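J.: mind looking at a prediction? Sequence and model below.
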Amino acid sequence: MIFDLLDLTLLQHWPFLTLVLSITLINTGYFVPYVHFVAHARSIGFDEYEAAFLMSVAGVMDLIGRLLSGWFSDLRRMRLVHILMLWTSLTGVSLIAIPFGRTYSALMTISVAYGFCAGALTPVVFSLLPEIVGIGRIYGALGLLQMLESVGGLLGAPIS
């Protein structure tokens, strides 16, 4: 019964494995700001409410990023894989910028950029998956993807 839902043949499907590896690596850095950004802002000298507000803004921007990215992806002006590369690159740039943010306005800008771009990743991944594996294998692919990508999410923050 469980093996009917868990399509292990996907582990031999190279395009799927490439996506899984990519998303796992993305998830290694994805949750780092949620764990360390407030502490970083506090270490610079901002009070706990100012620091916490940065993450609140990132959360709101995450929601806006998801909505607009899903809408933009549906327009099909670009291939989904290119949209994923765009959001991944911009998320990476915002992560790299965190140590350079020394003022509250700089940290707020980084928080807005990170929240929007990181949120924009999610709908693209879920839209790209059926293109890679086909609609008939989507349930097994989604389960395997989320199971394997969680390894990156679990390891990223402690490693950082």
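T.: Alright, I've got the coordinates.

J.: going forward, measure contacts between C-alpha atoms and count neighbours the same way
T.: Noted.

J.: can you give me the helices in the chain?
T.: Using DSSP state H, the helices of the chain run over 2-5, 14-30, 32-44, 48-75, 80-97, 104-133, 138-159.

J.: now the ones you listed as CSV including mean neighbour count?
T.: Formatted as CSV, the helices of the chain follow (neighbours: other CA atoms under 10 Å):
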stretch, mean neighbour count
helix 2-5, 9
helix 14-30, 18
helix 32-44, 17
helix 48-75, 18
helix 80-97, 17
helix 104-133, 21
helix 138-159, 17
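
J.: show me the contacts for the closest residue to residue 111 other than its chain neighbours.
T.: Leaving aside its chain neighbours, residue 111 sits nearest to residue 58 (5.1 Å; criterion: CA to CA, 6 or more residues apart in numbering). By CA atoms under 8 Å, 6 or more residues apart in numbering, the residues touching residue 58 are 111, 112, 113, 114, 115, 116.

J.: the structure to be compared is supplied as follows:
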Amino acid sequence: MTLTKELSVGEVASRAGVAVSTIHFYESKGLISSYRDSANHRRFHRDILRKISVIRIAQQAGIQLREIKEALSTIPNDKTVSVKDWERLSSSWRQQLNDRINQLTDLRDNLDTCIGCGCLSMKNCKLANPNDILGKDSPGPHIYHGEPLAG
């Protein structure tokens, strides 16, 4: 059996454990790229499998596709993502993940003070309206669209 350096979209999907539509989606978003062979079939370098792994791990960590695309743009299309590349990419997302962990910890620790009614004007609401900041504008429920409020 000869090992080729190029894969069809179906082979990529199968090897990466995703649907063909996911491969098409990643390509439409500019996260990965393919080329056309002489028969006009879409082909991918084998290196794409590691990039797809990076995309999936980053997505599981909650990294936005825009940020993943920006990070992957620093790696040439025909280059395999190396351990050094991964260390650089993952370290760039570390603070964002730490911030999210802290927000979730605050949510967990203050959840018992929230009655989930959506009033957002309770003076003791530590989650969505600490110190009744939103109640200063007007009474009743409000949806805060600015920066997360610190308690």
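T.: Alright, I've got the coordinates. Worth saying up front: this structure is predicted, and the values here are computed from it rather than measured.

J.: any chance you could compute the TM-score here?
T.: The TM-score (TM-score structural alignment, normalised by the length of structure 2) is 0.26; 68 aligned residues with a CA RMSD of 4.8 Å.

J.: buried sites along stretch 43-57 of structure 2?
T.: 43, 44, 45, 46, 47, 48, 49, 51, 52, 54, 55, 56 (16 or more other CA atoms under 10 Å).

J.: which of those fall in strands?
T.: 43, 44, 45 (DSSP state E).

J.: I figured the first one was touching residue 9, is that so?
T.: Yes: look at residue 43 of structure 2 against residue 9 with CA atoms under 8 Å: they come within range, at 6.6 Å.

J.: hmm, back to that, which among the contacts of residue 58 of structure 1 gets closest to residue 159 of structure 1?
T.: residue 114 (19.5 Å; CA to CA).

J.: how about the contacts made by that closest one?
T.: By CA under 8 Å, 6+ apart, the residues touching residue 114 of structure 1 are 58, 62, 90, 91, 94, 95.

J.: how about a cut-off of 7 Å?
T.: 58, 91, 94, 95 (CA atoms under 7 Å, 6 or more residues apart in numbering).

J.: hmm, back to that, need the buried residues of stretch 43-57 of structure 2 in a markdown table (columns: distance to residue 109 of structure 2).
T.: Formatted as a markdown table, the buried residues of stretch 43-57 of structure 2 follow (distance: CA to CA, whole Å):
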| residue | distance to residue 109 of structure 2 |
| --- | --- |
| 43 | 50 |
| 44 | 47 |
| 45 | 47 |
| 46 | 46 |
| 47 | 43 |
| 48 | 41 |
| 49 | 40 |
| 51 | 37 |
| 52 | 36 |
| 54 | 32 |
| 55 | 31 |
| 56 | 30 |
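
J.: so where's the longest helix in structure 2?
T.: Criterion DSSP H: the longest helix present in structure 2 is helix 83-110.
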